[in-house]
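Undergrad: Here is a sequence with its predicted model. Questions after.
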Amino acid sequence: MTALSLDRVAVKRDGDVTLALPGPGVTVLLGPNGAGKTELLETIMGLRAPLAGTIRLDGADIDRWPAERRARAGIGWCPEGRRVFPGLTVAENLELVAQAPAWERRRRLAMVLDYFPALRDRQGAVAWTLSGGQQQMLAVGRALMTAPRLLLLDEPSRGLAPVLVAELFAVLRRFADAGLVVLLAEQAVEAALTVADRAAVLERGRLEVIGRPDEIRDHPALARSFLG
């Protein structure tokens, strides 16, 4: 079982986040632009150094690990903005990141296409020709091809129609039910809370509150974070 713990990790001046993800489930980070959501995910991934604090993965201190070592240890990354390789086909985008024998790449590819059947008939299509929703599916699928135990997603709903947001979040719920630890930053509050096990509200890099979705929906910290 994968466990992540953040012990007073600061990603903004005067902020800190103490958070434990003890096992499979969906945890959503809520807050407006500038709250520190992206910074926190990038810090966990090793793309930026924390201002303070300690990050542990399965009990090991990973503060000094570069991003590639964290990826090999099972942290998957799906950044904001999709960032697919536009000149490569869907299949090439997926297989490029899978550092595994051919049989294992085929297994992972079959898994991704099971989660995202809309990509099955587009495997030979160049990525830039996909719709925005299909590109987001491809970005998430590409992260899955690294066989992560912990999946970090930054604003995966951005730019998607509500029906596609609901479909994507339903797939994230399936990930968690299959044993994956999912941590995502979001501004689509209600859609994210519908599939989350826990939610945390960030404000200026500080964790204001964390709890079950039903506890967070009406919490003053959530309204204050978005409405001021």
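TA: Structure's in. What do you need?
Undergrad: okay, CA-based contacts and neighbour counts for the rest of this
TA: OK.
Undergrad: What segments of this protein are strands?
TA: 4-10, 17-21, 25-30, 52-57, 60-61, 75-78, 150-154, 181-186, 198-203, 206-211 (DSSP state E).
Undergrad: tell me the centre residue of the protein?
TA: residue 153 (1.9 Å; C-alpha atoms, centre = their mean).
Undergrad: now the strands of the chain as JSON lines including distance to residue 140?
TA: Below are the strands of the chain laid out as JSON lines (distance: least, C-alpha to C-alpha, whole Å):
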{"stretch": "strand 4-10", "distance to residue 140": "20"}
{"stretch": "strand 17-21", "distance to residue 140": "20"}
{"stretch": "strand 25-30", "distance to residue 140": "15"}
{"stretch": "strand 52-57", "distance to residue 140": "22"}
{"stretch": "strand 60-61", "distance to residue 140": "26"}
{"stretch": "strand 75-78", "distance to residue 140": "6"}
{"stretch": "strand 150-154", "distance to residue 140": "8"}
{"stretch": "strand 181-186", "distance to residue 140": "12"}
{"stretch": "strand 198-203", "distance to residue 140": "21"}
{"stretch": "strand 206-211", "distance to residue 140": "25"}
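Undergrad: Presented hereafter is structure B, for comparison with structure A:
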Amino acid sequence: MASDALVLDGVHAHYGRSHVLHGVSLSLRRGALLALLGRNGAGKSTTMLTIAGLIKPSGGRISAGGTAIDALAPEAIARSGVRLVPQGRRVFPSLTVDENLAVAAQMRPVPRPWTMERVFELFPHLERRRRQRAGTLSGGEQQMLAIGRALMGNPEVLLLDEPSEGLAPLLVVEVVRGIAQLKAEGLSIILVEQNFKLAMTLADDVVVLNTGAVAISGTAAQVLADPKAFTSHLSVT
């Protein structure tokens, strides 16, 4: 559908002989934030890596903006407008903040292209560190930098894998504020997040995975209206 920024249709994925994703289907609406939830080992990060092309699907179809991307190399998927902020951040530690952003810059036909100045407007904390090597930044600063680096590619779809993991509470607030602003500006986002309350403050739609398959799918309001589902699939009470 034209309203969908990203669609997974019956996606399977393996690690060697281990069958990890079992026919995962989901749709990310344009301008929406989809929270992808589940217990540890449910297949959330595998789904994100498969979308980004770092794991090749063994079945099913993935499309972005109506165009199939499941057979593309990771760099081609990134150029198509799908960008992953991986778990663990993975910034270039020996490069400065400015250099990390500069090497990721990619011009794409978007209404309002991302520049370093826009990244620093989103995360003012980073501007004060712009000539500092990324390896010397705090975890929260590195997370902001990882998000900013992805934005420098001018994505249409942003994949955020555990952005609050290991961060001090004050920096979690700053990262969440940035994500909320990106959502308000119309960026389509998939968010994997262990912090349930945080995820639900941002989510428009929710997909819950259990052992590599979709257990629950719906709007945030629909999912919140069924607390038994959380007890059985997320251990939330």
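TA: Noted; the coordinates are in hand. Worth saying up front: this structure is predicted, and the values here are computed from it rather than measured.
Undergrad: TM-score of the superposition?
TA: Once superposed, the chains reach a TM-score of 0.91 (TM-score structural alignment, normalised by the length of structure 1), with 224 aligned residues with a C-alpha RMSD of 2.0 Å.
Undergrad: Pretty sure the residue nearest to the centre of structure 1 sits against residue 181.
TA: No - assessed by C-alpha atoms under 8 Å, residue 153 of structure 1 is found out of contact with residue 181, at 11.2 Å.
Undergrad: Now residue 55 of structure 1: closest residue in space, sequence neighbours ignored.
TA: Excluding the flanking residues, the one nearest residue 55 of structure 1 by C-alpha to C-alpha, 6 or more residues apart in numbering is residue 6, at 4.8 Å.
Undergrad: For the aligned partner of that neighbour in structure 2, give me its contacts.
TA: Using TM-score structural alignment as the criterion, residue 6 of structure 1 maps onto residue 8 of structure 2. Contacts for residue 8 of structure 2 were tallied using C-alpha atoms under 8 Å, 6 or more residues apart in numbering; they are 24, 25, 26, 27, 60, 61, 62, 63.
Undergrad: From residue 118 of structure 2, how far out is residue 8 of structure 2?
TA: 31 Å (C-alpha to C-alpha, to the nearest Å).
Undergrad: and what of residue 200 of structure 2?
TA: Distance from residue 200 of structure 2 to residue 118 of structure 2, by C-alpha to C-alpha: 27 Å.
Undergrad: just residue 221 of structure 2 next, same as before
TA: 32 Å.
Undergrad: quick check: stretch 199-207 of structure 2 aligns to which part of structure 1?
TA: By TM-score structural alignment, stretch 199-207 of structure 2 lines up with residues 192-200 in structure 1.
Undergrad: measure that stretch end to end?
TA: Stretch 192-200 of structure 1: ends 11 Å apart by C-alpha to C-alpha.
Undergrad: How about stretch 35-55 of structure 1?
TA: OK, stretch 35-55 of structure 1 end separation, C-alpha to C-alpha: 19 Å.
Undergrad: now stretch 158-170 of structure 2
TA: 23 Å.
Undergrad: In it, which residues are buried?
TA: 158, 159, 160, 161, 162, 163, 164, 165, 167 (16 or more other C-alpha atoms under 10 Å).
Undergrad: just stretch 214-222 of structure 2 next, same as before
TA: 214, 216, 217, 220.
Undergrad: do stretch 70-90 of structure 2 as well
TA: Applying 16+ other C-alpha under 10 Å to stretch 70-90 of structure 2 flags 70, 74, 77-87, 89 as buried.
Undergrad: What's the match for residue 233 of structure 2 in structure 1?
TA: In structure 1, residue 233 of structure 2 lands on residue 225 (TM-score structural alignment).
Undergrad: tell me the contacts of that match?
TA: By C-alpha under 8 Å, 6+ apart, the residues touching residue 225 of structure 1 are 31, 32, 201, 202, 203.
Undergrad: Now the two most distant members of those.
TA: Using C-alpha to C-alpha, the contacts of residue 225 of structure 1 span at most 9.5 Å, a distance reached by 32 and 201.
Undergrad: between the two, which one's more packed in?
TA: The neighbour comparison of residue 32 of structure 1 against residue 201 (other C-alpha atoms under 10 Å) goes to residue 201, with 27 against 17.
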